Each structure stands twice: as structure tokens, then as C-alpha cells.
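Q: No sequence on hand, only this structure:
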């Protein structure tokens, strides 16, 4: 049995649903309500397919390349930590991705599904939290359920984006993104330490 709350917080931090709201508004500002709902649905489905691919195939790819999972866990933890630092000290996630949205590539897949929802951190989390050596099939299924529940939260927030944005604002989304970055940095550090311990126990 996995820690459902901890797993939910982990995925919430790496996906950052609140930070997706300004990106969604920037991407869909020229569209009517019906089109915005369709874009929200397509972006959520595309993100789910991408993350499920990493859940199913991520570890097989690593095995085929003969990369030990502890090494991937250490590398993944370092990448997540750097990603967290960029959320804390650099431009926040919504600030970075709103710029992508304004570049003209305004589609449900880019920059909304990737990298706003199913970003590098979420892809790494999907692999790390479903390792066959650490989690049985039932625990992996629970992780997938939690991941999909976070994506559902993203979908609901996109459907109510205008209201959420009025309530939170760009500054609020930036602050929340930085708080999520701090949580993610802690999780990333734990992953690195666990990976080092497991590597020397091989």
C-alpha cells in the first residue's frame, strides 16, 4: 500500500495544476467557450497518454539500455532538484510557459500538454514511482490512479480557469509554483539519497 497523500502531493508538485491555469488562459484567449473546453480535454488526454507511456515503457527502456534503476533515480532526483530550483529562483512555471504560448504555437499539445502538464518532472515521477523492483502491480496501479486524479484536477481547473485566475492572479500562481518547487526539491533530495543507498546495496 503506497502513501496516497504523499504520492498525490508529489504529482501535484511536479505537474503544478495551479501554474497551468495562466498557460491555459494564454493559449485559449482567442477561442470561444466550446473550443476552450475541447482544448482542455485534448490537453488532459494527451498528458495522460504521455505519462502512461512512461509508466509502462520507461523502465523497459532503461533495462534495454542497461541503466540500473538506482542510477536513474539519482539522475532523476538531480534533474528534479534543478527543475525545482528553477521554479523557486528563476521564472516560475506559469511565467515560462506563458511565453511559449505567446510564441504562436497555440495548440492543446504544445505548450499546454507538453511541457506545462506532462513536463520532464512529471515524466520522471511516473517512472520513479512505478519501479518494478520497489512497487508491486497493485501499488503501481494505485500510483497511476493518483496520477490520473491529479490530471483530473488539472482538467477541472482549466474548465474554471477564468474564475481561478481572478481568484489567484498571476502573482498568486507564481507564489504557489515556488512553494511547489520547494516541496519538489525536498522530494528530489530524498530520491537522490535513496538512489545512492540502493546503488551501493546492489
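A: That came through, no problem. It should be emphasised that the depicted structure is a prediction, and the values quoted were computed from it without experimental measurement.

Q: switch to C-alpha atoms for all contacts and neighbour counts from now on
A: OK.

Q: Roughly how far does residue 1 sit from residue 142?
A: Using C-alpha to C-alpha, to the nearest Å, residue 1 is found at 8 Å from residue 142.

Q: Below is structure B, check it against A:
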């Protein structure tokens, strides 16, 4: 989506709300801030509360920037590589659905992978700068990895709910902002979440979120297939 296109469209509040709910569910499922907060609590164990709060805010800010760049520059990236929207919808839908299926079956494997990313980095650089650690590896790839970026670009590739460009991009932007705030809140109170919810409770929530993500992935996939079919029929009609 391009800025001039967004500025010339009308905004519908009900469309923005529906898009926000869809995008927030998809991003929450793939980012999984609840499960990630359990690992974040382990990596910041023994650190001062003030430092944990600052670190959580920095991770949330960097995550917001990464996802917003993915959404706002998604159309330009597609145009630069000459990738059609339908192709991205199909591939993005497959990525989202496969990722959701893996999370649905074994969310603990995703937790273990993220845990290795963070602890391996910490072992190599115990005295690293706080800002450096906030961006890498805590913001990327721990919180917002390639899967989250792919989902953001796939969501920005087209208006699957039939909304205007302005309503769609505003809904996506608000969803990204909500995800970043969710990350900040959950990371800030990670220790309390660990004591009250535990790993089992977090995995139950992760599986429920993964089911929603699977449905969204299938929706994006079939939206792309529908576009391919429509384009093919239109091309055949022109030939005949």
C-alpha cells in the first residue's frame, strides 16, 4: 500500500475495528508475547526492576518499528521484486498456516528455539550494552522474527475484508501499536506472569492463539487463490 492511495480513501470505523481484530490476532499468535515473556523473565533474572522496565520498553519500541516498516514498505518491496499480491497472499498464507500448525502441535519447540537464541547470545556477550541487547536478540529475532515480518507483509498485501485502503492500513497500524504495547506490559510484569500462569498455562493460551492464526492463514491463502482464478478467467475471456 502506498501513502497517496491511503490519503485519498475514506475511513470506516467498523472496518478499522474488524481489521484491527484480525491483524492483532494474527500478530499476537505469531509473536506470542505471553510465551516469550516467560523466557524474558529468565534472561533478566536477578536484574534491577528499573533496568527490566527500560529493557521491556526498548524491546516494544524496536518491535513496533520493525513491524511498521514491514507494513508500510510491503507494497514497495513487492513492486521492487515484481511479486504480485496474489502470489504473496498464497505464499504468505502457506507460511502463516504452516507456522500456526507447528505452534498448535508443539508450542514448546518454539519456546526452546527462542530460548537458545537469547541464551547463546548472552553467553557470548555478558557485558553487552542494554540498547544493543534490546534490539538483538530480544527484539529481533526473539520477539519479532522472520515469521512475524512475513505475516505483517502478507497482511499489508491486500484488503481481504473489502475495506478501503485507509481503513485497512489504519487498522493494521493500530494492531501493530497494540502488539508493541502488549509486549511492553507482558515483559515488564514477566516475573508475575511466570509465578501466576506458568509454562503450562502459557502453552494453553499459545495453542488457542495458534488455532486463530491457522484460520487467518487459510483465509489469506484462499484469497490469493481466488485472485489467481479471477485473473486466469479474465485473461481467457480477453483471448476469446
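A: Noted; the coordinates are in hand. Just so we're clear, the structure is a prediction, and the values are computed from it rather than from any experiment.

Q: Pick out whichever of residue 1 and residue 142 of the first structure has more residues nearby.
A: Each of residue 1 of the first structure and residue 142 has its neighbours counted (other C-alpha atoms under 10 Å); residue 142 has more, 17 against 10.

Q: so where is the helix or strand hosting the more buried one in the second structure?
A: Using DSSP states H and E, residue 142 of the first structure sits within helix 137-159. Aligning helix 137-159 of the first structure against the second structure (TM-score structural alignment) gives residues 166-188.

Q: contacting residues around the helix holding residue 142 of the first structure?
A: 1-2, 4, 7-8, 11-12, 15, 17-18, 20-21, 24, 36-37, 40-41, 44, 47-48, 52, 55, 129-131, 164 (C-alpha atoms under 8 Å, 6 or more residues apart in numbering).

Q: if you set the cut-off to 6 Å instead, what comes out?
A: Helix 137-159 of the first structure has contacts (C-alpha atoms under 6 Å, 6 or more residues apart in numbering) with 1, 2, 8, 17, 21, 130.

Q: And stretch 96-116 of the first structure, by the same measure?
A: 23, 27, 39, 43, 47.

Q: Pull out the buried residues from it.
A: Within stretch 96-116 of the first structure, the residues that count as buried by 16 or more other C-alpha atoms under 10 Å are 97-98, 100-101, 106-116.

Q: just stretch 191-202 of the first structure next, same as before
A: 191, 192, 195.

Q: what does stretch 62-80 of the second structure give?
A: Buried-residue list, stretch 62-80 of the second structure, by 16+ other C-alpha under 10 Å: 62-64, 66-68, 70-75, 78.

Q: what's it aligned against in the first structure?
A: Against the first structure, stretch 62-80 of the second structure falls on residues 46-64 (TM-score structural alignment).

Q: Next, the mean deviation of the matching stretch compared to the second structure.
A: In the superposition with the second structure, the aligned residues lie an average of 1.0 Å away from stretch 46-64 of the first structure, counting by mean C-alpha distance after the TM-score superposition for the first structure.

Q: longest helix in the first structure, by residue count?
A: helix 161-201 (DSSP state H).

Q: quick one, that one and helix 137-159 angle?
A: Put simply, helix 161-201 of the first structure runs at 150 degrees to helix 137-159, going by axes from the mean of the first three to the mean of the last three C-alpha atoms, to 10 degrees.

Q: what's helix 161-201 of the first structure packed up against?
A: helix 69-89 (3 or more C-alpha pairs under 6 Å, 6 or more residues apart in numbering; DSSP states H and E).

Q: how big is the offset of the helix it packs on relative to the second structure?
A: Counting by mean C-alpha distance after the TM-score superposition for the first structure, helix 69-89 of the first structure comes out at 1.2 Å.

Q: equivalent range in the second structure for the helix or strand just after that helix?
A: Moving toward the C-terminus from helix 69-89 of the first structure, the first helix or strand encountered (DSSP H and E) is helix 93-101. Aligned by TM-score structural alignment, helix 93-101 of the first structure falls on residues 110-118 of the second structure.

Q: Please identify the residue in the second structure that aligns with residue 177 of the first structure.
A: By TM-score structural alignment, residue 177 of the first structure lines up with residue 206.

Q: so the residue lying closest to residue 84 of the second structure once chain neighbours are set aside, which of the three states?
A: Distances taken as C-alpha to C-alpha, 6 or more residues apart in numbering put residue 78 closest to residue 84 of the second structure, at 6.8 Å, once the chain neighbours are dropped. Here residue 78 of the second structure is recorded as helix under DSSP: H, G, I helix; E, B strand; the rest coil.

Q: In contact with residue 191 of the first structure, which residues are there?
A: residue 77.

Q: and the gap between residue 22 of the first structure and residue 30 of the first structure?
A: For residue 22 of the first structure, the distance to residue 30 of the first structure - C-alpha to C-alpha - is 14 Å.
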